[in-house]
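Student: Can you look at this prediction? I've put the sequence above it.
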Amino acid sequence: MNRTDRLHALTEELRRAGPRGRTAHRLAAWLEVSTRTVKRDVSALQQAGVPVWASAGPGGGYVLDAAATLPPVTLTPAQAVAVAVALAGAPDAPFAADGRVALEKVLDVLGGEARAEVERLGSRVWVRGRPGGRRDPASVVEDALARRRVVAISYRDRAGTPSRRRVEPHLLAHDGGSWYLLGWCRERGAPRWFRRDRIEAADLTTETAPERDPAAYGRPPPDAHAVRSPR
């Protein structure tokens, strides 16, 4: 990690730490540098106007002033490529199209040198595309989940039997190599799993999906987890 990336990482770690701060020893271990390097980096941040101050007493460390404004979101070249790899490797994942747009927004504000490094590093990572691509019904289902709307779907079950359902979307889950919509089926009056690639058409309704007790959908497996979890 070069010094510029280290200073950025140091600032963001202090921001995440909040008023608790971080000791020089902990920061040094996290960054894999000496405490002397951490102190020099903190001094450089302070000289650049970043509001970092030292807390006194046992266990004291460095704290980023809570009044500091949150800077624009920036990524290092390696972080940008990591996001691009994740998106390219799962083109049918929920909200993947939105992810690609978000990544382009971040890349647009990178400096010329950083953008060039993203292009250089990204050209050394290849992903072979899969036949087909995302189907339109998938984006409608995602929109229904995001906006908490009832969605009307045309569905074909494992036996090939077609049906038309009105579903209150609850969550999207990945299991056994496939994506599923878990929701409350109005026709069955019960929770159901719908494999996303069997949803042949979807129409967003104007009806708000009511909040239901999560217990009605059962407990997730012990090895399942949300894509956004605490550090």
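Tutor: Looks like it came in fine.
Student: contacts, neighbours, all on C-alpha from now
Tutor: Fine.
Student: Just the buried positions in the lengthiest strand in the chain, please.
Tutor: For the chain, the strand reaching the highest residue count under DSSP state E is reported as strand 162-175. By 16 or more other Cα atoms under 10 Å, the buried positions in strand 162-175 come out as Arg165, Arg166, Val167, Glu168, Pro169, His170, Leu172, Ala173.
Student: Against that first model, consider the following:
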Amino acid sequence: MKRTERLHALSEMLRRSGRRGVSAERLAREFEVSVRTVKRDLDALENSGAAVWSRPGPGGGYGLAEGATLPPVTLSPSQAVALMASASAASDAPYADLAAAGIRKIMDVLDPKTRAQADELAQRIWVNALPASSRVTRSALEEAMAEQRVVRIRYTSQKGTRTTRDVEPVLFASTSGRWYLVGWCRLRSAMRWFAVSRIEKASVTKIACSGHTVDEVGEPPKNARPVHDARVSGQS
């Protein structure tokens, strides 16, 4: 987990702890870092403006001031479960970890009755998600896409040929139940689709992308659309 993601998750854990607070030792175990690192992260949160409080001595710990909590979110039980189901079913999707963290954030501020109804309804939905690719690999691909930097990948083709390539990421695409990284392959000097499940290793370089656009990819697969398009398929 990158530090920015850990800081966000840390603030959420502090907020959920309420007035009880949480010890630095427990935070260190939760995020698999040292107590010293946790305290540095807490200082960073406080310096960024977060209302972090501390209580010394036995039973003490850290938390967020009540004024720092989020207001209630108006959401029906079905809408809440729809979010949970979507994130669970798409655990291999780009930025899935951040989506799950966001959903937990929403669930935490639901009123108790709605939360209880959502939890009960969620028991009636089972998900058998496909195994996700390496978290380290996906994190590198996500970072390269967000920052538009060249990513170096070790890739095994469908025929079993293994190559190392520098790719300028252009978009992520899901078709036929599989996620792809679509980008300009510097080895082939062409736009290529790489199945994320066949990317064995990925590392972000310091090289900026040269500006290839989504339009260069061509027509999207049948029924595909950008995720910002809120229209529901088949709805007039």
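Tutor: Ah, there it is. Just so we're clear, the structure is a prediction, and the values are computed from it rather than from any experiment.
Student: Can you name every helix or strand that the longest strand of structure 1 contacts?
Tutor: Helices and strands touching strand 162-175 of structure 1, by 3 or more Cα pairs under 8 Å, 6 or more residues apart in numbering; DSSP states H and E, are helix 136-147, strand 149-156, strand 178-185.
Student: I would like the residues contacting the second one, please.
Tutor: It stands for strand 149-156 of structure 1. 141, 144, 162-169, 194, 198-209 (Cα atoms under 8 Å, 6 or more residues apart in numbering).
Student: Kindly report the same for the longest one.
Tutor: Outside helix 136-147 of structure 1, the residues that touch it by Cα under 8 Å, 6+ apart are 94-95, 150-151, 169-171, 196, 199-204.
Student: ranges for the helices of structure 2?
Tutor: 3-17, 24-31, 35-47, 77-89, 96-108, 112-122, 135-147 (DSSP state H).
Student: Distance to Arg231 of structure 2 added to these, as JSON lines?
Tutor: Formatted as JSON lines, those follow (distance: least, Cα to Cα, whole Å):
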{"stretch": "helix 3-17", "distance to Arg231 of structure 2": "30"}
{"stretch": "helix 24-31", "distance to Arg231 of structure 2": "38"}
{"stretch": "helix 35-47", "distance to Arg231 of structure 2": "38"}
{"stretch": "helix 77-89", "distance to Arg231 of structure 2": "16"}
{"stretch": "helix 96-108", "distance to Arg231 of structure 2": "20"}
{"stretch": "helix 112-122", "distance to Arg231 of structure 2": "24"}
{"stretch": "helix 135-147", "distance to Arg231 of structure 2": "24"}
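Student: I'd like those helices as TSV, with distance to Ala190 of structure 2 and mean neighbour count appended.
Tutor: As requested, these are exported to TSV (distance: least, Cα to Cα, whole Å; neighbours: other Cα atoms under 10 Å):
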stretch	distance to Ala190 of structure 2	mean neighbour count
helix 3-17	33	17
helix 24-31	41	15
helix 35-47	43	16
helix 77-89	32	18
helix 96-108	28	17
helix 112-122	45	15
helix 135-147	18	18
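Student: Go through those and name the closest to Trp53 of structure 2.
Tutor: Trp53 of structure 2 lies closest to helix 35-47 among the helices of structure 2, at 8.8 Å (Cα to Cα).
Student: equivalent range in structure 1 for the closest one?
Tutor: With TM-score structural alignment applied, helix 35-47 of structure 2 matches no range in structure 1.
Student: out of everything not next to it in sequence, what's closest to Arg178 of structure 2?
Tutor: Ala195 (7.1 Å; Cα to Cα, 6 or more residues apart in numbering).
Student: wait, doesn't the one you found sit right on Tyr180?
Tutor: Yes: using Cα atoms under 8 Å, Ala195 of structure 2 makes contact with Tyr180 at a distance of 4.4 Å.
Student: Now do the shared contacts for these two.
Tutor: Here Ala195 of structure 2 and Tyr180 have no joint contacts, going by Cα under 8 Å, 6+ apart.
Student: tell me the contacts of Ala224 of structure 1?
Tutor: By Cα under 8 Å, 6+ apart, Ala224 of structure 1 has no neighbours at all.
Student: Structure 2: which residue goes with that one?
Tutor: In structure 2, Ala224 of structure 1 lands on Ala224 (TM-score structural alignment).
Student: could you measure its match against Tyr180 of structure 2, distance?
Tutor: As judged by Cα to Cα, to the nearest Å, Ala224 of structure 2 and Tyr180 of structure 2 stand 13 Å apart.
Student: Check what contacts the longest helix belonging to structure 1 and list those residues.
Tutor: Looking across structure 1 with DSSP H, the single longest helix is helix 3-17. Helix 3-17 of structure 1 is touched from outside by Gly21, Arg22, Leu27, Leu31, Asp41, Leu45, Tyr62, Val63, Leu64, Thr76, with contacts defined as Cα under 8 Å, 6+ apart.
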